[in-house]
Each structure stands twice: as structure tokens, then as C-alpha cells.
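Colleague: sequence-free structure coming up:
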């Protein structure tokens, strides 16, 4: 039987890079690869569609897939709440969708139709890393969002027909935090975008030239990315300081930090150390530029304190780059035996792992080979298939509760 599914796609038109936007883009891409009879309505928000939608809009719109723009005005604080709690539920009900998918942690607390919620993590309910220096108006906005999430997430999660999350680790955390049965929570892993791929030979040389021309980076470098304190870029800086101090390391340290206020804190930290001439900060970059940065790096370091999934290590692996990452939260589940695992609270341990990757060619080759195999195990097509299975299960579960056939 054909199911009509509505998907809240507001993050497709959001200015934020990565995070929820990567998930929604990946899910939409995966759904486009499937051949099923279900009908999909993608509800978009205000803002620009961006490069992703420019490339895929024609592929999405066909006989069983369409789009609807829910809001056309830009009032961030008001728009988000009004759209989620009033406008989208009303439109979905009017469109007679059988099921609504909220893919980004929050949704309507008084549902008009059955829904599935993707709850990426429960960090918003108790996040020690949410506060850092920023202009007061943005701080007020951050606290407002956090207060909204603390109220909405538990209610929406408990009222959802079923939850989706992104790792077995997070499934356990959600169950414990919200008191939900494990059988109500399905796991669908994330995956690297298809643009993240290994480069070799002339293509790798060209990528290194592009990195040099764009960012002034020549020679070997250690790469890390992160936009908030929980990503532990400070720990990478401390580990790099130890490497330069104790082993006279020649490699540069390249840090991609999209968030300007957080970047300011890190720049101030580096300025107090003798490594300041060897550390390069880069703002937010397009995904194609990130592919070059991954591919040309000697090692990618991601010692995050807490992840619901942790996509950057897989992206680096898909580009053929060895990875050092944390032994905490979901990251061991994601990387398996294809990365060096370290205690993120121990800069010395991070430094030793980086040095081993840079010093021993056999270890590096093993990590690259395992990383490529590991990254290939994750795909948005599989994620979409498992998500559709959740849709269908919820649809029949709801019909059974209503006593219809």
C-alpha cells in the first residue's frame, strides 16, 4: 500500500553547514536512489536552497515526490517555533499525509498526524559545552533555543510513534535519559557524502596545489575540524604543542573552525604558545574544498568529548587519510579498528598517537586501507532504506491501533 510521507526539510535551506543539514541532505539523496511506491512531500523553510538543492531538485520532483515551501519570511526565533508548532502540522494535516518525519530533534508537541522523530542525541538536555564567549544577543538566542529544546524534546520523543537515532550508543543514551523502551528506537547510521573520495596520483597532487593556492599551506600538515568546545580543538592545540616541543615536528597544524566566537578563543590560546607561526585557522569551507583538505592532510585528528555519531572521521577515511579520534561515546562504534583511539582528555596520549601515524609508514598504510573499507560500509542509500522501513512499520502500527486494515 502506498504511504504518503511528509518530511520536514527546513535545514536544506538553513545557512548552517554540517550537522542536521548534512543529515537531511543525505537522507533526501538516499531517498532519491530508491525505487518505491511511496509518496514524499518535502516541506522547506525560508532561505536559499544552496548548492545541494540546485543539483538535485530536478531529480527529487517527479510523480511521487514533490516540494512545498512552508514559510517565506525570515524571523529566526519566531519562524522556527511558529513553523514547527503551528504551520507545518496544519499543512501536513491538510495535505493528508499518513506520516510526518521530523529529522532534527524537535517537532510538534500536539501532533495532528502520526510522526517519526530523528533524535540525533540528548546533549541539548544536559550539555556542559554549550556555553562559550559570543555576543550577548547571540547568547540570548542560544539560551532560548536550548530552553525550547529542553521543553520540546522529551515531549515529542515520548509522543512519537517511533524514534530514529544515529548510533547504538545514542540509542542507549536516549533510552536511559528519557525512560523509553529500546524497541521504540531504531538506528540508522549516517554516511559520508559521495563527494568524499580518495585521490591518488595526479589528482592528489592537484588537490595539494589547490590547498596551497587557497590557504597558503605547503608541506605536510595535521588537520582538525570543529565548531564548538565539545569538539576539543583545544586538546588538539595542546597535543600539537607537545609534538613541537618534544619532537621538533615540522608539520603545520590546520584548524577548520567555522564559528567565529569559538575561533577567537582558540586564536587567543595559540597566541600564548610558541607554535603560533605554525598554526593556520580556516573559516567554514565548501565541501569540495574540504575534500582537498582531507586528502592532502598527513593525519586527521578528531578527539571529540561527545558525539551522537561523528561524521568527520568517516569523511577523512573516505578520502584516504589516517584518523586519530576519541575512544569515547559513539566514535569507536563508527570507526571500528580503522583509527587510532585516544583519551580526549589526555593531550599526551593524543600527541603520541599522532606521532606514531606520522613516524611509521606501515601503521599509516594499515589505517588508510582499513579506513577506506570502513567508510565504504556506510551509505545514504542504506540509511534511506532503513528509514523507509521505519516509515512503513509506523504506518501499519498506527493503522492497527486505529483498527483499520
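Modeller: In hand now; what should we look at? These numbers were taken from a predicted model, which means no experiment stands behind them.
Colleague: CA only for contacts and neighbour counts going forward, please
Modeller: Noted.
Colleague: how close does residue 185 get to residue 166?
Modeller: Using C-alpha to C-alpha, to the nearest Å, we find residue 185 at a distance of 10 Å from residue 166.
Colleague: for residue 99, that is, sorry about that
Modeller: Where residue 166 is concerned, residue 99 sits at a distance of 20 Å (C-alpha to C-alpha).
Colleague: another one to put next to it:
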């Protein structure tokens, strides 16, 4: 039996890839681990951990440490200063009995036990102009400690592994590629109808895109391509929380739905004409697999991990080229056979991304580390 600690603080960021990852991994540990003992670490100044997850942690015989501290303070304390203050010493002394601690992609704890971490992407290296300076600084500091103190790095994709090697000169033998799982359910017809009515959309009469409103998600080029294409009786539905980008959704046939609950999102995946994902760079690309699992044909960027995730089951375009995005959307609109072929292949592809597989590889890696 191993004693393993894990930081799940980022579980609160609903509607984001990192939030989905943390939620999925937490549930996988609680569902599949019958042997090891886990200590879950959670900190948020304003939000609390979901009660169902908290109760399940204790019911399964694990432990939970909760702090009411803001993320910027922890980042300064652990990433910048890399030290522990007196009020936190008791908590940290309890961590010394652990065999492993798995850090989040936001802070690196200054502890002497073996550490593993997850790196989702290195967007701040490739496209720093798409991120706020605060995030760039935090990731730079964090990666310094990852490089120097972490025994194992789990990368979401080979694209992320390559970036870790190229930009950070990290030893390739420390990096393990482990594809995240995707957890979804198939929405019933009545929920789909209710969701479509709520957002004033018609089944198979809209194109869906999902992503936080920030420059990296490339929504502006998608909107340009859609406006140039100007398809009759087709709406572009944009789902995702507000980030640090600003986009004007001025066209009557473009609807910005903001963040919506998963049940509604799954209903839109299931009823859209096709799904388009124009992101400039991703560490994995959850929406691609979610869309495929719910039988939506997918068109997406031909960069980074998106080609890994989608395999040969999507129609690819250059995300920097508005004309190419427009052309591929036109092909999807006009070619029924293309859409049906992509649905069939995508459904098979999506089945390979499970949280059980992720959990099993993680545990095997930790238990066999020498």
C-alpha cells in the first residue's frame, strides 16, 4: 500500500480543461483505488469543495486537508518563495509520511518527499501573447521547481512532452505521457429538447464551439470564417466562460451562451450539425473527445495534441488561416457522407480515453518507480 497526497484545488474551475481533468482524476481515484491511502489537499478562498466529493473521500477511508487561502497567496508562497510559514508547519509535517505527493499545474509545494506532477500544456512558452503576465510568471516559477524537484511528470500528450523537452530541457525519461479520460453521459431526448428550447436553437441547425473566451481559443478567427461563409439558416453557438479576451458577438446568427452546465453541453453536442474547435494550441483537447463520444462530427485545428486526440477522425484546418477554417466548415455543411463517416470513426476513437486507464497507468508508474 502507498500513501499518496494530491492537490485537487483546481476542481473548482468548472467549464475549463483543468477543472474537468481534476474532477475526472479525483472521481477515478475514489472509484477505482481499493488498495492505497490518499490525502486530498484543497484550498480556495471563496469556494468550497463539492459536498458529494468531500463525503466520498471520508467514506472511502481517505483524508482531506482544506485551507481557505487564495491561489495568488499560495503561488507567491510556494512558487516564488518556496517556503512554508509557521501556521502551515503542522499541516506540512503530516505530509512527510507520504510516499508521493501529486502537485497541481498551479503550485509546487516545498516538501522533501517524492513528487509527481501533471503538465497540461506549455502555451505560455509557445504563445505568451495570448496569456496574462500573471499566469506566465506563475507557470515559469512553477516549472523551475518541476524541473529541479519532481521525480515524475505526467504529460497530457506527446505534444506537451515535446514542449517540455524543447522549452524546459527536462530529461525525457522523467516524462510519462498519460492521456486523460473523458466522462460523459448520453442525454435523454427530453433534456435535449428542453436545452434547445432554452437557448433558442434548432436541432442540426447550428454549429457548436466550446472554449473559454481567451485569445488562445481563437474564437475571433472562427467568427470571421463563419461570417464570410454566412450559411443560410445556420447558427454558430459559442459555449464557454468569460476569460481575459473580449469578443463582440454582433451577428444575429451567432449566439454566445457563456458557461453552461454539463447536461446542457452534452445536449448541444448531441444535437449540433457539427462541432468545430479552432484553438491555437492545446495540451489535450477535451471537447474534441466529448463531441465524438456524443456523435458530433468534428472539425478542428491541425496543431499540437489535437491531432493526437482526434487521430484520423476529424476534418483538420490551419487555425491561423481564416480561409481554411471557412473552407472546412463549408465542406462539413455540404457533405452529409463526410459527417456520417466522421461520426462513426469518432465514436470508436472516444472509447479509448477512459479515466480507469489513466488511473491504472498513474498508479503503475508510481508503484514501480525506482
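Modeller: On my side now, so go ahead. This one's a predicted model, so the numbers in the text were calculated from it and none came from an experiment.
Colleague: give me the more crowded residue out of residue 99 and residue 166 of the first structure.
Modeller: Here residue 99 of the first structure and residue 166 are compared on neighbour count by other C-alpha atoms under 10 Å; more neighbours surround residue 99, at 25 against 22.
Colleague: residues contacting the more buried one?
Modeller: By C-alpha atoms under 8 Å, 6 or more residues apart in numbering, the contact list for residue 99 of the first structure reads 3, 4, 5, 6, 113, 114, 115, 116, 391, 395.
Colleague: where's the last one, which helix or strand?
Modeller: Element membership of residue 395 of the first structure [criterion: DSSP states H and E] is helix 380-402.
Colleague: so which bits of that helix are buried?
Modeller: Counting neighbours by 16 or more other C-alpha atoms under 10 Å, one finds that the buried residues in helix 380-402 of the first structure are 380-388, 390-392, 394-395, 398.
Colleague: which among these gets closest to residue 329 of the first structure?
Modeller: The shortest distance between residue 329 of the first structure and any of the buried residues of helix 380-402 of the first structure, using C-alpha to C-alpha, involves residue 383 and amounts to 20.7 Å.
Colleague: the closest one - nearest residue in space that isn't next to it in sequence?
Modeller: Once flanking residues are discounted, residue 383 of the first structure sits nearest to residue 188: 5.4 Å by C-alpha to C-alpha, 6 or more residues apart in numbering.
Colleague: map that neighbour onto the second structure.
Modeller: For residue 188 of the first structure, the aligned position in the second structure is occupied by residue 178, per TM-score structural alignment.
Colleague: tell me how many other residues crowd that match.
Modeller: Around residue 178 of the second structure there are 19 residues (other C-alpha under 10 Å).
Colleague: over to residue 197 of the second structure?
Modeller: Applying the criterion other C-alpha under 10 Å, we find 12 residues in the vicinity of residue 197 of the second structure.
Colleague: what do we get in the first structure for it?
Modeller: Residue pairing (TM-score structural alignment): residue 197 of the second structure is matched to residue 213 of the first structure.
Colleague: any idea how far that match is from residue 296 of the first structure?
Modeller: With distances defined as C-alpha to C-alpha, the gap from residue 213 of the first structure to residue 296 of the first structure amounts to 13 Å.
Colleague: what do you get for residue 35 of the first structure?
Modeller: According to C-alpha to C-alpha, residue 35 of the first structure and residue 296 of the first structure sit 37 Å apart.
Colleague: gap between stretch 70-82 of the second structure and the chain center?
Modeller: For stretch 70-82 of the second structure, the gap between its own C-alpha mean and the chain's C-alpha mean amounts to 23 Å (C-alpha atoms, centre = their mean, to the nearest Å).
Colleague: where do the helices of the stretch 101-250 of the first structure begin and end?
Modeller: Across the stretch 101-250 of the first structure, reading from the start of the chain, the helices by DSSP state H, counting those that start in this stretch fall at 136-159, 168-178, 202-215, 233-247.
Colleague: what's the closest of these to residue 55 of the first structure?
Modeller: Nearest to residue 55 of the first structure among the helices of the stretch 101-250 of the first structure is helix 202-215; the distance by C-alpha to C-alpha comes to 22.8 Å.
Colleague: other SSEs contacting the closest one?
Modeller: Contacting helix 202-215 of the first structure under the criterion 3 or more C-alpha pairs under 8 Å, 6 or more residues apart in numbering; DSSP states H and E are the following elements: helix 287-296.
Colleague: equivalent range in the second structure for whichever helix or strand comes after the helix it packs on?
Modeller: Read in the C-terminal direction, the helix or strand following helix 287-296 of the first structure is strand 299-302, with elements assigned using DSSP H and E. Aligning strand 299-302 of the first structure against the second structure (TM-score structural alignment) gives residues 274-277.
Colleague: superpose on the first structure and give me the mean offset of the matching stretch.
Modeller: Here stretch 274-277 of the second structure is compared with the first structure after superposition; its mean distance to the aligned residues, by mean C-alpha distance after the TM-score superposition for the first structure, is 0.5 Å.
Colleague: neighbouring contacts of that stretch?
Modeller: For stretch 274-277 of the second structure, with C-alpha under 8 Å, 6+ apart as the criterion, the contacting residues are 204, 206-210, 269, 287-288, 291, 296-301, 332, 339.
Colleague: please redo it, this time with the cut-off set to 7 Å
Modeller: 207, 208, 209, 291, 296, 297, 298, 299, 300, 301 (C-alpha atoms under 7 Å, 6 or more residues apart in numbering).
Colleague: next: stretch 248-264 of the first structure.
Modeller: For stretch 248-264 of the first structure, the external contacting residues (C-alpha under 7 Å, 6+ apart) are 133-134, 220-228, 243, 278-284.
Colleague: and those, which are buried?
Modeller: Applying 16+ other C-alpha under 10 Å to these, the neighbour count classes 134, 220-228, 243, 278-280, 284 as buried.
Colleague: show me the residues you listed that map onto strands.
Modeller: 221, 222, 223, 224, 225, 279, 280 (DSSP state E).
Colleague: contacts only, for the aligned residue in the first structure for residue 26 of the second structure.
Modeller: Across the two structures, residue 26 of the second structure finds its equivalent in residue 28 of the first structure, going by TM-score structural alignment. For residue 28 of the first structure, no contacting residues are found, by C-alpha under 7 Å, 6+ apart.
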